[in-house]
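1. Coordinates for the following, if possible.
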Amino acid sequence: MSQPIRIGIAGLGTVGAGTVKLLREHAELLALRCGRPLQVVAASARDRKKDRGVDLAGIRLESDPLALATAPDIDVVVEVIGGSDGVARQVIETAIAGGKHVVTANKALLALHGSTIAAQAEAKGVILGFEAAVAGGIPIIKALREGLVGNRVKRLYGILNGTCNYILTTMRESGRDFADVLADAQKLGYAEADPSFDVDGIDAAHKLALLTAVAYGRPVDFAGVYVEGIRKVGALDIRFAEELDCRIKLLGLARETEHGIEQRVHPCLVPKTAPIASVDGVFNAVAVEGDFVGQTMFEGRGAGAGPTASAVVADLVAVARGHGLPAFVVPAARLASSPGSPIERHRGAYYLRLMVLDRPGVIADVTAALRDEQVSLESMLQHGRARGPDDTVPVVLTTHVTEEAAMRRALQRIAGLAMLREKPILIRIEDL
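-> I've put the predicted structure just below:
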């Protein structure tokens, strides 16, 4: 058997410790599958005495993660520190400059600097693996880079954040509102004390930017992702969606249009018949439509020690086998410079919820604003008369396909109507 591939793990948190555990428990199996042992030589940790629930015997512990990037007895550095800059970026770039392969789970760093880092790795002839950066244990990067490489990707979309999916699922099942379910998710450990990274869509946008780059062979363009989170989605919207035979999901979507590559992250109404509508709880799913293969869908756990460690080790096996590919499929110098398509050019159908005074002429004013922007209505839902002192009733309108810019102009007019009692809620409807 060949010489072992020597590994340094920068960060012994949940993912780092999970990676050590997997490598030790499956050592013989992995050596058989990749033709050489995978040996953890060293790791870095801020607290070197902490019990991480994994055997660290024989592993050299460093307090400075940069020591792994320059150590002569390490062939590949696994970066699981996190953060879009700072020490994580220093570790990766120093390791690459020293001729070491890099495996990372750091979607934030790659979303902002991925194209630059990929070019550095290519110039040094080393592998940059980031399967663990998107959708946890789902092998979606390898699927795009290898299994589906013969296809032109027509569209991809997915549930890319388990926290948001858990919250929306629980809202539907319990009838409770966002704030109440978020508080429970925080108690259960599904949401951070500061949940903004997840619930405002930033985490999903990082992942979508990477998927788009791999699928379309273009530089990572996080700035080009339109982002909305789920804070505005209420229990009332969940109920109306059910009445429309739909479910509300936070999706990341990318497709090639006549105006360029469209990248969007926002809540969507999706038909209950769509496979992704039944992906619930903390699970992730990614659908890819290829011109030859048709639609494929990948589903699984998007976070956690086990699933993410599984993805890290998949990249380590690729390194051990010498299976090096350009990070974004196409060589760095040939990445397409195709423009991004702004959200205003998006064409689709819309769900619009209004809380209005129950008065004659209200609907006429709303439909006039839509008519003047050439927005055609498909349906309207209103149940009964208003009750209570505020005399307010919800009205839901759905539209036919129209351009986003026109819908925004109409919405601006509607928001200024005196009979409105709350800010209008607009959710895009996706035909999946």
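2. Please count neighbours and contacts with C-alpha atoms only from this point.
-> Noted.
3. SS state for the residue located most distally from the centre of the chain?
-> Residue farthest from the centre of the chain, counting by C-alpha atoms, centre = their mean, is Pro360 at 44.4 Å. Secondary structure, DSSP: H, G, I helix; E, B strand; the rest coil: Pro360 is coil.
4. ok, Ala57 to Val293 distance?
-> Distance, Ala57 to Val293, by C-alpha to C-alpha, to the nearest Å: 47 Å.
5. neighbour count winner among those two?
-> Counting neighbours by other C-alpha atoms under 10 Å for Ala57 and for Val293 shows that Val293 has the greater number, 13 against 7.
6. Find the residue closest to the more buried one in space, skipping its chain neighbours.
-> Asn151 (7.1 Å; C-alpha to C-alpha, 6 or more residues apart in numbering).
7. Next, the buried residues of the helix or strand hosting Met171.
-> Here Met171 is covered by helix 162-174, with elements defined by DSSP states H and E. Neighbour-count burial for helix 162-174, with 16 or more other C-alpha atoms under 10 Å as criterion, is recorded at Gly162, Thr163, Cys164, Asn165, Tyr166, Ile167, Leu168, Thr169, Thr170, Met171, Arg172.
8. structure for this one too, so we can compare:
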Amino acid sequence: MKESSRPIGVAVLGMGNVGTEVVRILTEKAADLQARIGAPLELRGVAVRDLSKERKGVDRALLTDDPMALVQRDDVDLVVELLGGIKPARKLILAALEGGKSVVTANKALMAEHSGELSKAAEDHRVDLYFEAAVAGAIPVIRPLTQSLAGDSVNRVAGIVNGTTNFILSEMAESGAGYGKVLAEAGRLGYAEADPTADVEGYDAASKAAILASIAFHSRVTASEVHREGITGISAKDFDAAKKFDCTIKLLAICERIDVDGEQKISARVYPALVPLDHPLATVNGAFNAVAVEAENAGRLMFYGQGAGGAPTASAVLGDLVMAARNRVFHGRGPLESTYAGLPVASIDEVPTRYYVSMKVADVAGVLHQVSGEFAKRGISIAAVRQEGAGDDARLIVVTHRASDRAQSDTVAALEKMDSVLKVSSVLRLEGTND
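-> Below you'll find the model as predicted:
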């Protein structure tokens, strides 16, 4: 590789856990990075919110609280955005792209809502926009979808893409503790934020699902189009019941092509689901992530690893940074956004699913017949039934075969109105089976 003497100027926006690791690696591995790129990387500046805060190992002369001025400097060629959120990140990234500077970002929320606008700006100004770190931390998922599988047809992408919720559900499964107790423990250990809403209500996973669906199916999907449910309603009793069906419970992000009355659509959804214990995703525990990709010719591919954290996410950021810098040196371009398919996003009502329904019922004769009749009215076949308890603690658990989500949810609504069903205590979908 012929080496260029001209250095590549890098601006880093944000110095939280990930930004700190990116700056450290840029400094400590400068010689290796130069050899891989063909030119030296030079850190021009780091934008931070609080200039008074101690930044260990960073020359204070590099710090600034004016990110726009840093982005617009003539000696900056690449911008690494690690601020998160929509504002001011969107404005800063657009300014960088329109100024002819390539951008690397880990901002899932921004890419899930504004990838079209940002990708167009990158294409118009012939620069790169990389965002591998926006989904699943250190796990390479974006690049395999955009490059390795560019000649294949992806049919399904499904996985565990949020480490906080996976830690909580894994602990609930192992310890038998309730949601609230495990959430508190997750906060104490640093796995959950002080306000865990984005994680436990599925917003974080929905943003990642939108990104994955857009890339996998060559169609633009936003986070608002992803059906989303969180884990706050999951109880220890749900895990007890799941075990009896040889399952566990995981928060899944699922993106797939489905046929709706002869029309191909995209289903993008996030929800807690029962997963059979023999399924690969059932064994992904703690704060780890895993994504399974199913392609027409390649078959099933599994990607597993650290889904969050400063160093793992910084690894993905640096991978993108090396690619963008190489392109700068050798006048290349990264993959452009591909939305040629333009597939519509299906309503959750149209998606075929299996259901697990747990009910508290009156302990009287004929309850099972009445309940099964409601499923039959909507053409839903029952795969398994379990009756538990007696008297005031009588419970009925039904697992269905695959049917439209609308039919399933309409059945649950009908069950809730029945005199013999005292309470529908839990409704979960069942994934990872072919029934």
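9. Please state their TM-score.
-> For this chain pair, the superposition-based TM-score is 0.94 by TM-score structural alignment, normalised by the length of structure 1; 422 aligned residues with a C-alpha RMSD of 1.5 Å.
10. on that earlier part again, how close does the residue nearest to Val293 of structure 1 sit to Leu144 of structure 1?
-> Going from Asn151 of structure 1 to Leu144 of structure 1 by C-alpha to C-alpha gives 9 Å.
11. Those two: which is more packed in?
-> Using other C-alpha under 10 Å as the criterion, Asn151 of structure 1 and Leu144 rank with Leu144 on top: 21 against 15.
12. how about the more buried one, what does it touch?
-> Leu144 of structure 1 sits next to Val214, Ala215 when contact means C-alpha atoms under 8 Å, 6 or more residues apart in numbering.
13. Next: the one 5 residues further on.
-> Neighbour list for Val149 of structure 1: Ala143 [criterion: C-alpha under 8 Å, 6+ apart].
14. Is it in a helix, a strand, or coil?
-> coil.
15. do Val375 of structure 1 as well
-> Strictly by three-state DSSP, Val375 of structure 1 counts as coil.
16. cool, Thr273 of structure 1 as well?
-> coil.
17. Looking for the alignment partner of it in structure 2.
-> Using TM-score structural alignment, the partner of Thr273 of structure 1 in structure 2 is Asp278.
18. biggest separation within the buried residues of helix 162-174 of structure 1, which pair?
-> Gly162 and Arg172 (15.3 Å; C-alpha to C-alpha).
19. what helix or strand does Val275 of structure 2 sit in?
-> Going by DSSP H and E, Val275 of structure 2 is part of strand 263-276.
20. That strand: how far from the chain's middle?
-> Strand 263-276 of structure 2 sits 13 Å away from the centroid of its parent chain (C-alpha atoms, centre = their mean, to the nearest Å).
21. what about the helix or strand just after it, how far off from structure 1?
-> As assigned by DSSP H and E, the chain's next helix or strand after strand 263-276 of structure 2 is strand 288-295. Once the two models are superposed, strand 288-295 of structure 2 sits on average 0.6 Å from its counterpart in structure 1 (mean C-alpha distance after the TM-score superposition for structure 1).
22. neighbouring contacts of strand 288-295 of structure 2?
-> Residues outside strand 288-295 of structure 2 that contact it (C-alpha under 8 Å, 6+ apart): 136, 141, 152-163, 166-167, 281, 284, 299-308.
23. mind running it again at 6 Å?
-> Contacts with strand 288-295 of structure 2, where a contact means C-alpha atoms under 6 Å, 6 or more residues apart in numbering, come from 153-161, 163, 300-307.
24. and if you look at stretch 30-45 of structure 1?
-> Residues outside stretch 30-45 of structure 1 that contact it (C-alpha under 6 Å, 6+ apart) are 1-2, 4-12, 59-63, 65, 317, 321.
25. rerun at 8 Å
-> Residues external to stretch 30-45 of structure 1 that are found in contact with it (C-alpha under 8 Å, 6+ apart): 1-12, 20, 23, 27-28, 58-65, 68, 73-74, 316-318, 320-321.
26. next one: stretch 375-388 of structure 1
-> By C-alpha under 8 Å, 6+ apart, stretch 375-388 of structure 1 touches 358, 370, 392-402, 406-407.
27. Repeat the analysis, applying 10 Å as the threshold.
-> For stretch 375-388 of structure 1, contacts defined as C-alpha atoms under 10 Å, 6 or more residues apart in numbering pick out 240, 243-244, 349-353, 356-359, 363, 367-371, 391-404, 406-407, 410.
28. which of the residues you listed count as buried?
-> Buried members of these, scored by 16+ other C-alpha under 10 Å, are 240, 244, 349-353, 356-358, 367, 369-370, 392-404, 406-407, 410.
29. sorry, back to before: out of the buried residues of helix 162-174 of structure 1, the closest to Thr94 of structure 1 would be?
-> Gly162 (32.3 Å).
30. Leaving out chain neighbours, which residue sits closest to the closest one?
-> Here the residue nearest Gly162 of structure 1, using C-alpha to C-alpha, 6+ apart, is Val282, at 4.1 Å.
31. Can you name the residues that contact that neighbour?
-> Val282 of structure 1 is in contact with 159-167, 169, 190, 300-303, counting by C-alpha under 10 Å, 6+ apart.
32. Nearest to Val80 of structure 1 among those residues?
-> The closest of those, once distances to Val80 of structure 1 are taken by C-alpha to C-alpha, is Ala303, at 13.1 Å.
33. So the equivalent of Val366 of structure 1 over in structure 2: helix, strand or coil?
-> Alignment note: Val366 of structure 1 maps to Val371 in structure 2; criterion TM-score structural alignment. Following three-state DSSP, the label given to Val371 of structure 2 is helix.
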